[in-house]
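K.L.:
Whatever this is, show me its structure:
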Amino acid sequence: MKLIVTSWRWLVGKTGSAREILHHGFLVSAFFIGLISALFNSLLDLTLPAYNIVLVITSAFIALMWYRSRFHGEFQRMAWLFCALVTFVMLPGNWLFNHGATGPTLLFYLMASAYVLAVLPANPKRRGIIIIGLMFMPWALLAFEHARPGLVSRYASEGIRFLDMGFSYTLAFGLLSVVIAGYARRIHEERDIANAYAARLERLSLLDSLTGLYNHRAIHKQAEAWIRRSQSACLLICDLDHFKMINDNHGHPYGDTVLEEFSRHVSQLTQEFSGEAGRYGGEEFMILIPGTLATARQFDRCLRERCEASPLLHGVILFSTGASELHPDDTLSSWVKRSDDALYHAKENGRGRLMVDKDLSVI
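P.N.:
Below you'll find the predicted structure:
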């Protein structure tokens, strides 16, 4: 059993899309069905010997299409070719030489329709041709048989017909199983893709588009979570000094560069301190780090050193910081207000420095 499963996975491929795997599975099934049908027809003398030879040649051609699709990346081309071959050549031929409306061809047209709707590439013109063919070719064949009944082969007896219909049903059941398995795989694949996009969109909704840090709403949620955990933590609010002047003198594109570079330093350093960071608004940034005010001082010192070590075109990035430590009875508003008050005093006392709420002393 394990060998059969391994062989089947090799035949259909393990890394392709659900459509490709269904396509390869259907081609493999059609190949074996062609050979088995030729043998069955020969044993029961159901069709002309020449038609059985055609079935064998067609099976070999299907094997070639499988090979080109499976190992040469020609899935779309081979899918279109196989759909056209089945709709306009193979099944009409089967209708004429395998007993027309009294035979199994209509059943195989339904199986082909299920396959086509699952794998046919979304080329509007080609898709339209195949779908119209599947819808109206049986009608054309029925009309042809009605007008020229003598050109369609007939069963030698009702017993032979019942046997052929039962055999064809078994083959169609196998094809239908392949198609249903392909649809199930495609549903799972599309569900996984949808979940991945949903997760990505959810993450993007939390991020600031320019800096890649948390946006205002998301960093507030992070701060509220830290408060609920009642852990030892500090909240820093950093404000870029004279940022309006930077925009006025050097242009907004350069201002965006300043924000991006500062955010890069903040992001890297915050990760090293096991914290969280977000763009609070404009040129202000909110940073959460575990620890005491001593940790906040260390963070601020490291951030200034990194800015000084990588000056931009028009100088080093300068900023002011206000910090406060989380109190047991803090709410988000009270915690943010104390850091914001400290930031205000840092800016009032010359900028380019850290102030903490504990004593509002210059560090």
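K.L.:
can we go C-alpha only for contacts and neighbour counts from here?
P.N.:
OK.
K.L.:
and A233, how many neighbours does it have?
P.N.:
By the criterion of other C-alpha atoms under 10 Å, A233 has 21 neighbours.
K.L.:
Tell me if I'm right that it and L326 touch.
P.N.:
Yes. Judged on C-alpha atoms under 8 Å, A233 makes contact with L326 at a distance of 5.6 Å.
K.L.:
so where do the strands sit in the stretch 201-350 of the chain?
P.N.:
233-240, 276-281, 284-290, 319-325 (DSSP state E, counting those that start in this stretch).
K.L.:
and for comparison, fold this next one:
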Amino acid sequence: MLPQRSPDPYTTIEVADPLETLRVRISLWLLPLGALAALAAWGLSVTADKLSLPDKYLLLPIATGFLALEVYLWRNPQSIRWVWQVALSLIAVYEIVSLYYEAAYKLHQRDGITPAVLWFPMVFLMAFNLLNRRQALRFSLTYLGLGLLAGGIGLLASPSLNATSINTALQFTLSNIAYLSLLYMFAFLRRHYAQMHQLAHTDALTNLTNRRAMQLKLDNELERARRYNRPFALVLADIDHFKKVNDTYGHSVGDQVLREVAGRLAQHLRDSDSLARWGGEEFLILAPETDLHQAQLLARRLLEAIGESPISGVPVTLSLGVACYRQGDTVAAMLSRADEAMYRAKAGGRNQVVLEEQLEDVIIPAHTTLEP
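P.N.:
Model prediction:
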């Protein structure tokens, strides 16, 4: 059983999901824009004396609802998906009522449909971009079904039907089914791409980030550190005597040791930290907003977490090297210092942490050969 996650003595800024942050920023613009559009449509229709019943009774409540959601989202950005479920429901009610009104009272009088109904398929696009795939599909199918039902009832209630109005209704139905089908296909492809991306950036044995993906994170963190002059640390951890584990207990036990070590390390990291399988029995931790002292505390906690109990009956220890960002640093230079510190930890007896600042204090002959 993995050890329970205990409070961390080192504190840093947590890194938010960038996609969710983007959704919040876009929503904070779209909601007042939607309110403005509803108010403009209401005002212009009143001025032109062409205010329809749906516009008369729904546009002002929709504008008020959008503004209320704007205020709520500003105070509760974590509720972004709930906010958009409510916002899309308001739009859907308006579109469905407008569709019924158009079919019942206006369609037989002219060719084509009103501008309000032209926005009907836009709700599909918004749903698939702002909700997850299953939520978007359920919402869109319900919305389309209710819309077609309202339109059908409206046609039956219409004073007269002609070939033009029937053709308009048919084209509207088929085009919206096509829109929804294509959007679902694109959403499926996006999910498939996400799965392929995860497979390409995940270690198959430990399910950790692999070296390729960690390299991208390192480059991004280095760029952030250079731009904002913020600290970050690298901790390179290597399982001691891992070759003996494989030779003595077999590769199946060795694989289990790797998985368990990965799990224990992950248990003692923050959400903002990144853990990767860097090599065969090497793990790399990227710790943003972390100075050398904080990184030392982190490394010691990881050392204790691994050594506190055997894994599959095998006593396991780590050698850890720690390096922190310096002005003008490169990823290669930081990795080299962390690797050298880890090498010194092994040379000094293993099962210990060595900081980069200790490198000048320890001299090891260049010909020294160490076991893994």
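K.L.:
TM-score for these two?
P.N.:
The TM-score (TM-score structural alignment, normalised by the length of structure 1) is 0.54; 231 aligned residues with a C-alpha RMSD of 3.4 Å.
K.L.:
re earlier: please name whichever of the strands of the stretch 201-350 of structure 1 is nearest to R19 of structure 1.
P.N.:
Closest to R19 of structure 1 of those is strand 276-281 (C-alpha to C-alpha; 42.1 Å).
K.L.:
residue in structure 1 matching H197 of structure 2?
P.N.:
Using TM-score structural alignment, the equivalent of H197 of structure 2 in structure 1 is E202.
K.L.:
roughly how far apart are S165 of structure 2 and V97 of structure 2?
P.N.:
For S165 of structure 2, the distance to V97 of structure 2 equals 18 Å [C-alpha to C-alpha, to the nearest Å].
K.L.:
just A213 of structure 2 next, same as before
P.N.:
Applying C-alpha to C-alpha, the value for A213 of structure 2 to V97 of structure 2 is 49 Å.
K.L.:
Name the residue in these two with the higher neighbour count.
P.N.:
Shown here are A213 of structure 2 and V97; by other C-alpha under 10 Å, V97 has more neighbours (20 against 17).
K.L.:
thinking again about what came up before, and the strands of the stretch 201-350 of structure 1 as a markdown table, adding distance to G93 of structure 1?
P.N.:
A markdown table is the format used below for the strands of the stretch 201-350 of structure 1 (distance: least, C-alpha to C-alpha, whole Å):
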| stretch | distance to G93 of structure 1 |
| --- | --- |
| strand 233-240 | 78 |
| strand 276-281 | 68 |
| strand 284-290 | 73 |
| strand 319-325 | 81 |
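K.L.:
Check these for me and report the most buried one.
P.N.:
Mean neighbours per residue, mean count of other C-alpha atoms under 10 Å, is largest over the strands of the stretch 201-350 of structure 1 for strand 319-325, with a mean of 28.
K.L.:
mean distance, that strand to its aligned residues in structure 2?
P.N.:
Here strand 319-325 of structure 1, set against structure 2 after superposition, deviates by a mean of 1.3 Å using mean C-alpha distance after the TM-score superposition for structure 1.
K.L.:
Need the residues that contact that strand.
P.N.:
232-241, 292-293, 296, 300, 335, 338-347, 351-358 (C-alpha atoms under 8 Å, 6 or more residues apart in numbering).
K.L.:
Now, of those residues, which are buried?
P.N.:
Buried members of those, scored by 16 or more other C-alpha atoms under 10 Å, are 232-241, 293, 296, 300, 335, 338-347, 351-357.
K.L.:
Narrow those to those in helices?
P.N.:
Counting by DSSP state H, the members of these that fall within helices are 293, 296, 300, 335, 338-347.
K.L.:
And F162 of structure 1? What does it align with in structure 2?
P.N.:
So F162 of structure 1 corresponds to nothing, using TM-score structural alignment.
K.L.:
and F162 of structure 1, how many neighbours?
P.N.:
Residues near F162 of structure 1, counting by other C-alpha under 10 Å, number 13.
K.L.:
quick one: it and S168 of structure 1, what's the gap?
P.N.:
Applying C-alpha to C-alpha to F162 of structure 1 and S168 of structure 1 gives a distance of 10 Å.
K.L.:
Check A296 of structure 1 too.
P.N.:
From A296 of structure 1 to S168 of structure 1 the distance is 77 Å (C-alpha to C-alpha).
K.L.:
Provide the count of other residues in contact range of L175 of structure 1.
P.N.:
Around L175 of structure 1 there are 23 other residues, counting by other C-alpha under 10 Å.
K.L.:
Structure 2: which residue goes with that one?
P.N.:
Match for L175 of structure 1 (TM-score structural alignment): L170.
K.L.:
what sits against that match?
P.N.:
Not one residue lies near L170 of structure 2 by C-alpha under 8 Å, 6+ apart.
K.L.:
quick one: buried residues of the helix or strand harbouring L155 of structure 2?
P.N.:
For L155 of structure 2, the element it lies in under DSSP states H and E is helix 133-157. The neighbour-count check on helix 133-157 of structure 2 (16+ other C-alpha under 10 Å) flags 133, 136-137, 139-140, 143-144, 146-148, 150-155 as buried.
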